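Enquirer: I'll drop the sequence and a predicted model, then ask my questions.
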Amino acid sequence: MSNFAMIQAAAARLDGQARVTPMLSSPFLDEIAGRRVLVKAECLQHTGSFKFRGGWAAVSALSPAERARGVIAYSSGNHAQGVAAAAKAHGVAAVILMPADAPQLKIDNTRALGAEVVLYDRAGGEDRDAIGHDLAQDRGLTLIKPYDEPEVIAGQGTTGLEIAEQAAAQGVTSGDVLVCCGGGGLTSGIALALEGLGSDLRVRPVEPKGFDDVARSLASGEIQTNAQISGSICDAILTPAPGALTFPVLQRLCGAGITVSEDEAMHAMALAFLRLKIVIEPGGAVALAAALFHGDKIEGNAVIALATGGNVDAALFQRALSTYA
């Protein structure tokens, strides 16, 4: 399992490769939230999301023999692009298994990064794990899981190192850190990083309504699954259940989960564009939505929200702006 030493090692390998993304603020957002809101803009990371960190950490940790055989990953788009970009930079062949209903922009971008894209019918119930396992076995590929993978978690955890330093520079050393959460790789990685630093910042997972498996799992003390695995505009964070590796970390280190509506996520997208001048996708906006519209569930005079990805189709982004801007 990932630990603080692995996060520090991943940070060393990512040095000069990943962007140190800014932490943004706006008095207009503070007024809506009723407290200071700091937004960690991972939508400005390479490939448009934090997933580049985990992709690079995992590919750069492979042995020469593993790199020669190639890698495989499954993803609705952001992990796909992160792994594809890292694989291309290391001269490694990549096969990416993506749901056919993923945003076309993410499919196109993954192919443009040199990966072979294999589509599967998520809505029709095809099992990506089974398909990925078979492809990996048939071709001798190394599977890089999107969240239940120690090196991926370590790479995502480097975000937490930056958060602690940047927040302290702005006078914030305690409070909630809201993280858009799917399987929990980023959420657990940040939590481990903050624990290793001895920080008083507390991580809180945020999910869309109807796909709140992490919040329900934390409340019950046992891993819960979602009734469906598609059907939300927050495609980037739709997972069946928290990971076997991530959930124990979430359970030990995180506060209660928060859920937001799709309308709140769209509203947050529009406000992020108007007030911060950044583009975020629905799944990458749920943490900001929680900060702005669910203040009664948040503690402290300041809150940190992750804007985790900006890979949104133009039509959907235009709808967010036309509705809420």
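Expert: Structure received. Numbers count the residues shown, from 1 in each chain.
Enquirer: use CA for all of it now, contacts and neighbours both
Expert: Will do.
Enquirer: can you tell me how far Ile163 sits from Gly196?
Expert: As judged by CA to CA, to the nearest Å, Ile163 and Gly196 stand 13 Å apart.
Enquirer: between the two, who's got more neighbours?
Expert: Between Ile163 and Gly196, counted using other CA atoms under 10 Å, Ile163 has the larger neighbour count: 26 against 16.
Enquirer: quick one: residues contacting Pro146.
Expert: Residues in contact with Pro146, defined by CA atoms under 8 Å, 6 or more residues apart in numbering, are 73-75, 79, 152, 183, 185.
Enquirer: I'd like to know how far it sits from Gly155.
Expert: Taking CA to CA, one finds Pro146 at 11 Å from Gly155.
Enquirer: helices along the stretch 201-325 of the chain, start to end?
Expert: 213-220, 246-253, 262-271, 282-293, 314-324 (DSSP state H, counting those that start in this stretch).
Enquirer: can you confirm Asp134 is in a helix?
Expert: Yes - under DSSP: H, G, I helix; E, B strand; the rest coil, Asp134 falls within a helix.
Enquirer: most tightly surrounded among the helices of the stretch 201-325 of the chain?
Expert: Neighbour counts (mean count of other CA atoms under 10 Å) averaged over each of the helices of the stretch 201-325 of the chain peak at helix 282-293, with a mean of 31.
Enquirer: from the contact counts, what lies against it?
Expert: Applying 3 or more CA pairs under 8 Å, 6 or more residues apart in numbering; DSSP states H and E, one finds that helix 282-293 contacts helix 27-33, strand 174-180, strand 200-208, strand 258-260, helix 262-271, strand 302-307.
Enquirer: for comparison:
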Amino acid sequence: MSPLPTIEDIRRAAERIAPHAHVTPVMTSRTIDGIAGARVFFKCENLQRAGAFKFRGACNAVMALSDDKARRGVATHSSGNHAAALALAARLRGVAAHIVMPANAPAVKRAAVEGYGARVVTCAPTLRSREETIARVLAETGAVLVHPYNDAHVIAGQGTAALELASQVDGLDAVVAPVSGGGLLSGTAIATGALSRARTVGAEPEAADDAARSLREGKILPSNDPTTIADGLRSALGELTFAILRERGVGIVTVSEDEIVQAMRVVWERMKIVIEPSAAVSAAAVLQRRVQGARIGVILSGGNVDLSALPFA
């Protein structure tokens, strides 16, 4: 595999994960179309195994390992969805998983990771602490690092969601995905650019707008411990994802915390499906009419919500 994944890598990933991952449905809502002023097609990765698109990338990365590497086990750092995805993929492959999670990760996500049989190592809620802790875990265990986003196999796996969307809905003008480390958005840009005329647009919280700033300034500018309800969107772009997003000319739009909560509530109430705040970011961008087009695809990235801490309860 080349350092930057291609559409062929994404197609191979789709074949590799097919025995394990769900082909998720596309759902629509006339009410939401009216609010957005466009036909909106929601790719429901909240209904993916482990509750998020992250299973695609983790599964592809784990299943692509040689037997010798797989026997060493796998490790990563994640606030939750990649953690759970990697834990499940490792269980399916029959290997150990060591997961570094920040202390402020939602309880529901930590419980899912532990439920899949992984070992959880807690760290402080900063990127520096994550990186220092994962380095120690790798040294102690000899496990193979499966990075949440700065990994070509992970990016290719994430791109399979857009690959499916392209086969499910014709004539899209834009495809919107949330951005944190950029694995989903990068994979989406590669697949969408190869298969359709649609633009790829990233959606990001105003309070964690490092991707928007980084692409504008031409260098990676990580946020310093950002505070946003979208707990899955607090990471910074990696070298691979930054390179792909720049090469593909992907634009970023931002939404406020209130707009995220509002979008989450609208989707829950009108579509009767559970999405988490990070998924609501891409929905909010469309509901606020920040993405142009008559037919817009929206990747709902996940549905792992701490029901004891709903923002509109």
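Expert: Good, I have the coordinates. The shown structure was predicted, so the numbers you read here are calculated from the model rather than taken from an experiment.
Enquirer: tell me where the stretch 1-150 of the second structure has helices.
Expert: Going by DSSP H, counting those that start in this stretch, the stretch 1-150 of the second structure shows helices at 7-17, 30-36, 54-63, 67-70, 81-93, 107-115, 127-141.
Enquirer: Ala230 of the second structure is nearest to which of those helices?
Expert: For the helices of the stretch 1-150 of the second structure, proximity to Ala230 of the second structure was assessed by CA to CA; helix 81-93 is nearest, at 12.1 Å.
Enquirer: what's the average distance of the closest one to the first structure?
Expert: After superposition onto the first structure, helix 81-93 of the second structure sits on average 0.3 Å from its aligned residues (mean CA distance after the TM-score superposition for the first structure).
Enquirer: which residue numbers in the first structure does that helix align to?
Expert: Aligned by TM-score structural alignment, helix 81-93 of the second structure falls on residues 78-90 of the first structure.
Enquirer: pull out the buried positions in that stretch.
Expert: The neighbour-count check on stretch 78-90 of the first structure (16 or more other CA atoms under 10 Å) flags 78-87 as buried.
Enquirer: which residues are in contact with that stretch?
Expert: Applying CA under 8 Å, 6+ apart, the set of residues contacting stretch 78-90 of the first structure is 46-49, 51-56, 59-60, 71, 73-74, 93-94, 96-98, 106, 109-110, 113-115, 146, 236, 309, 311.
Enquirer: of those residues, buried ones?
Expert: By 16+ other CA under 10 Å, the contacts of stretch 78-90 of the first structure give 46-49, 51-56, 59-60, 71, 73-74, 93-94, 96-98, 106, 109-110, 113-115, 146, 236, 309, 311 as buried.
Enquirer: what's near enough to touch Thr160 of the second structure?
Expert: By CA under 8 Å, 6+ apart, the residues touching Thr160 of the second structure are 10-11, 13-14, 56, 187-188, 191.
Enquirer: in the first structure, which of these still touch?
Expert: Contacts conserved in the first structure for the contacts of Thr160 of the second structure, counting by both residues aligned by TM-score structural alignment, their matches' CA atoms under 8 Å: 10-11, 13-14, 56, 187-188, 191.
Enquirer: now those residues as CSV including distance to Gly171 of the second structure?
Expert: Formatted as CSV, those follow (distance: CA to CA, whole Å):
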residue, distance to Gly171 of the second structure
Ile10, 21
Arg11, 21
Ala13, 24
Ala14, 22
Arg56, 25
Gly187, 19
Thr188, 16
Ala191, 15
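Enquirer: of the residues you listed, closest to Gln292 of the second structure?
Expert: The nearest member of these to Gln292 of the second structure, counting by CA to CA, is Thr188 at 17.5 Å.
Enquirer: residue in the first structure paired with the closest one?
Expert: Correspondence of Thr188 of the second structure to the first structure, assessed by TM-score structural alignment: Ile190.
Enquirer: state the distance from its match to Gly184 of the first structure.
Expert: Taking CA to CA as the measure, Ile190 of the first structure falls 10 Å from Gly184 of the first structure.
Enquirer: neighbour count for these two, which is higher?
Expert: Remark: of Ile190 of the first structure and Gly184, Ile190 carries more neighbours, 32 against 28, as counted by other CA under 10 Å.
Enquirer: quick check, the more buried one in a strand?
Expert: No - under the criterion used here (three-state DSSP), Ile190 of the first structure is helix, not part of a strand.
Enquirer: quick one: contacts for it?
Expert: By CA under 8 Å, 6+ apart, the contact set of Ile190 of the first structure is 156-161, 203.
Enquirer: would you mind stating the distance between it and Pro150 of the first structure?
Expert: Using CA to CA, Ile190 of the first structure is found at 13 Å from Pro150 of the first structure.
Enquirer: mind listing what Asp22 of the first structure touches?
Expert: Wrong residue type there; residue 22 of the first structure is Pro, not Asp. With contact set as CA under 8 Å, 6+ apart, Pro22 of the first structure has these partners: 40-42.
Enquirer: excluding chain neighbours, what is closest to the aligned residue in the second structure for Leu119 of the first structure?
Expert: In the second structure, the residue matched to Leu119 of the first structure (TM-score structural alignment) is Thr122. Closest residue to Thr122 of the second structure apart from its sequence neighbours, by CA to CA, 6 or more residues apart in numbering: Met101 at 5.1 Å.
Enquirer: for Arg289 of the second structure, same thing?
Expert: Here the residue nearest Arg289 of the second structure, using CA to CA, 6+ apart, is Ala36, at 5.7 Å.
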